[in-house]
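1. Please find the sequence and the predicted model below.
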Amino acid sequence: MISSSNKQADTLPLDGVMSGLMRRYSERVPDVQNVIDAMINEGIIGRADDIENDHIAFRTMGVPNLGLASFEKIFLHYGYEKRDEYNFIEKKLTANWFSPPSPQYPRIFVSELRVHELSAEAQQIIHRYTDMVTSDPVDALDLDDAPTVDQFLHQPLWNTPTLADYQTLLKESEYAAWVIYNRYYLNHFTISVHNLKEGYNTIDEFVAFLERRGFKLNSAGGTIKISPDGNLRQASTVAQMIDAEFAGGDVFRIAGSYVEFAERRVLPEFQNIPANQIGRQHRREGFETGNADKIFESTFTTQTGR
């Protein structure tokens, strides 16, 4: 399922939070509906809810009162469990993934910029905004109130940056520039390709379908990113550009969010299990630093500008 929106009743706060995230993300990223419409038109799925959401991703700033230490409290409250940590040396990022309380929910991938590793100028710009947050905002939330949490994830935590500050950050860290403007906005959701019908249930077949349909895909490190064990294969669209209004009224087109696609292959020890009995527990779990490193670049100018 990609969303529990439009249902009569969301049974848990997590359902309401996921509904809000996917609704706002879909409204802001036309490729979400475009991909779904193409899949329906091709006969791959009958409706959007036929899609399994492999994972969703968020970006954060590693500064006091924010970052992973703050953000993770939301989903740990809903029963998610913190898993592996990943280090992206060049991009100066740390990330963790979180496994869901039950299989109908997506995994969550949260990354954090190690702000202290940036130049003094970049640090000064970031802190000019984030220092406005003087206590952990998650501590003030009623996490059982889904509408409040949904609103929090879509509200600004600091002032809108100036275009000059955004462009200065963009030169040093495109990740920093993305977060200073977009804040906690959902970075992407991910279609589980392996659960689609035959002919489309490998990443190679699905990428070929997307390319036939004219979607612009992230080419960093190759269109298909493959883990060393060969069992996690990923691709993504290039982030769609949005007209962003900066402090003072300047308008500039910047990278928004994108859509990812993942194939998790059945692990060798489960190869003899009938296909109709294969579950998440039988497939490659977790993430891969090399793959994720290139997926991050879906919002980078090297991709959006080509």
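-> That came through fine.

2. Every contact and neighbour count from this point should use C-alpha atoms.
-> OK.

3. and residue 233, that one's in a strand?
-> Yes. Residue 233: assigned to a strand according to DSSP: H, G, I helix; E, B strand; the rest coil.

4. Test my guess that it contacts residue 223.
-> No. Applying CA atoms under 8 Å, one finds residue 233 not in contact with residue 223, separated by 10.2 Å.

5. so what's residue 26 up against?
-> When contacts are counted by CA atoms under 8 Å, 6 or more residues apart in numbering, residue 26 touches 32, 33.

6. do you know how far it is from residue 33?
-> Computed as CA to CA, to the nearest Å, the residue 26 to residue 33 distance reads 7 Å.

7. what do you get for residue 16?
-> Separation of residue 16 from residue 33 (CA to CA) stands at 20 Å.

8. and the comparison structure, right after this:
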Amino acid sequence: MHFDENKPIAFVLNDLFEHYRQHVSDVNKITQALLERGVVNSQEEIVNDHIAFRTLGVPNLGIKSFEKIFLSFGYQKKDYFYFEGKKLDAYWYAPPSPEYPRIFVSELRVAELSDEAQQIIYKYVEPISSDPVDSLDLSNGPEVANFLQRPLWDLPSSSEYEKLLAESEYAAWVIYNRYYLNHYTISIHELKDGYNTLEEFNLFLESIGIKLNTSGGKIKTSADGYLRQSSTVSALYDATFADERVLKIAGSYVEFAERSVLPPFQNLNKEDIRSHHRRDGFETNNADKIFESTYTSQIKE
């Protein structure tokens, strides 16, 4: 994923990906193996289906704040999703043109957590008295990119992190990782034959030692059968907390999406198929299981 245009959206997406790639070793491992096998000639040939972010549903933050960035870039807000068990809301955003990835933004329903968990979260976010996105020049790519890498609140203590982890792994992830890119997604159907179905691609991944998320099965399939998704399991990395204690915590991961051609377009020649001929959007049940790529139950299996 790399965009050469001199636009704020291109700068921000490139910067997000570079930081993410430096921290998620599976990204380069997968790319290198695809290069060695001649599946792609460069990282730029890999089509990014979507990227995802996690936020907290509190005043001045959350989806309402975060989405302003991508709406200013021409993204369009699409379907709403609710994840009851995980206490999450989410929306996805369609890109202004097909070369850019979709955006998926989720938000923790903080008010539904225990009093103790809410108190921990509010201890960190209460000093944020206005929407930080409102102070940005959204036409300035470097300024927006810098904002997405900048801590919005203080580093938590390890004990507070562990208390959140016991109740909501999503809450714990966000309180430490903040707006860090949660995952990027390789469009499997865009790859060459032998690698362009999830069955084939997952075999390739496991052959190079990549661990897959098994929640709901290695392949998560939408009710209509036209959207199938898999994902890696986040690696653990050493995180230093405010009390100087170091814990191994979940970082980010890589997702893989296979979008099938919709029935009205299935007679098209392969070279004529474009993104709008394929299944768009997302599926609640699929996404619910993908979230667990950073969950202890998956990492420790």
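-> Happy to help now that I have it. Because the structure is predicted, anything quoted here is derived from the model rather than measured.

9. TM-score for the pair, please.
-> In this superposition the chains share a TM-score of 0.99, using TM-score structural alignment, normalised by the length of the second structure; 301 aligned residues with a CA RMSD of 0.7 Å.

10. can you name the residues of the first structure that stretch 142-152 of the second structure overlays?
-> Aligned by TM-score structural alignment, stretch 142-152 of the second structure falls on residues 147-157 of the first structure.

11. out of residue 233 and residue 223 of the first structure, which sits in the busier spot?
-> residue 233 (24 against 17; other CA atoms under 10 Å).

12. got a list of what the more buried one touches?
-> Residue 233 of the first structure neighbours (CA under 8 Å, 6+ apart): 203, 224, 225, 226, 227, 262, 263, 264.

13. ok, those residues vs residue 106 of the first structure, which is closest?
-> Distance to residue 106 of the first structure across the contacts of residue 233 of the first structure (CA to CA) is lowest for residue 262, with 12.3 Å.

14. so is the closest one in a helix, a strand, or just coil?
-> strand.

15. ok, the equivalent of it over in the second structure - contacts?
-> Residue correspondence to the second structure (TM-score structural alignment): residue 262 of the first structure is matched to residue 257. Residue 257 of the second structure makes contact with 49, 185, 186, 187, 188, 189, 198, 227, 228, 229, 230 under the criterion CA under 8 Å, 6+ apart.

16. try residue 295 of the first structure
-> Here residue 295 of the first structure is in contact with 218, 220, 235, 236 (CA under 8 Å, 6+ apart).

17. Mind putting those residues into a markdown table with neighbour count, secondary structure and distance to residue 162 of the first structure?
-> Output for the contacts of residue 295 of the first structure, formatted as a markdown table (neighbours: other CA atoms under 10 Å; DSSP: H, G, I helix; E, B strand; the rest coil; distance: CA to CA, whole Å):
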| residue | neighbour count | secondary structure | distance to residue 162 of the first structure |
| --- | --- | --- | --- |
| 218 | 27 | coil | 28 |
| 220 | 19 | coil | 29 |
| 235 | 29 | strand | 33 |
| 236 | 28 | strand | 29 |
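
18. which of these map to contacts in the second structure?
-> For those, the contacts that persist in the second structure are 218, 220, 235, 236, with contact defined as both residues aligned by TM-score structural alignment, their matches' CA atoms under 8 Å.

19. Turn those into CSV, columns for distance to residue 59 of the first structure.
-> Formatted as CSV, those follow (distance: CA to CA, whole Å):
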residue, distance to residue 59 of the first structure
218, 18
220, 19
235, 19
236, 17
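
20. where's the spatially most central residue of the first structure, which helix or strand?
-> For the first structure, the residue nearest the mean C-alpha position is residue 57 (2.6 Å; CA atoms, centre = their mean). Here residue 57 of the first structure, judged by DSSP states H and E, is contained in strand 53-61.

21. Near the equivalent of residue 163 of the second structure over in the first structure, how many other residues are there?
-> For residue 163 of the second structure, the aligned position in the first structure is occupied by residue 168, per TM-score structural alignment. Around residue 168 of the first structure there are 16 other residues, counting by other CA under 10 Å.

22. In what element of secondary structure is residue 168 of the first structure found?
-> helix 163-172.

23. Pull the distance from that helix to the chain's centre.
-> Taking CA atoms, centre = their mean, to the nearest Å, one finds helix 163-172 of the first structure lying 22 Å from the centre of the chain it belongs to.

24. what do you get for stretch 132-144 of the second structure?
-> The answer for stretch 132-144 of the second structure is 21 Å, by CA atoms, centre = their mean.
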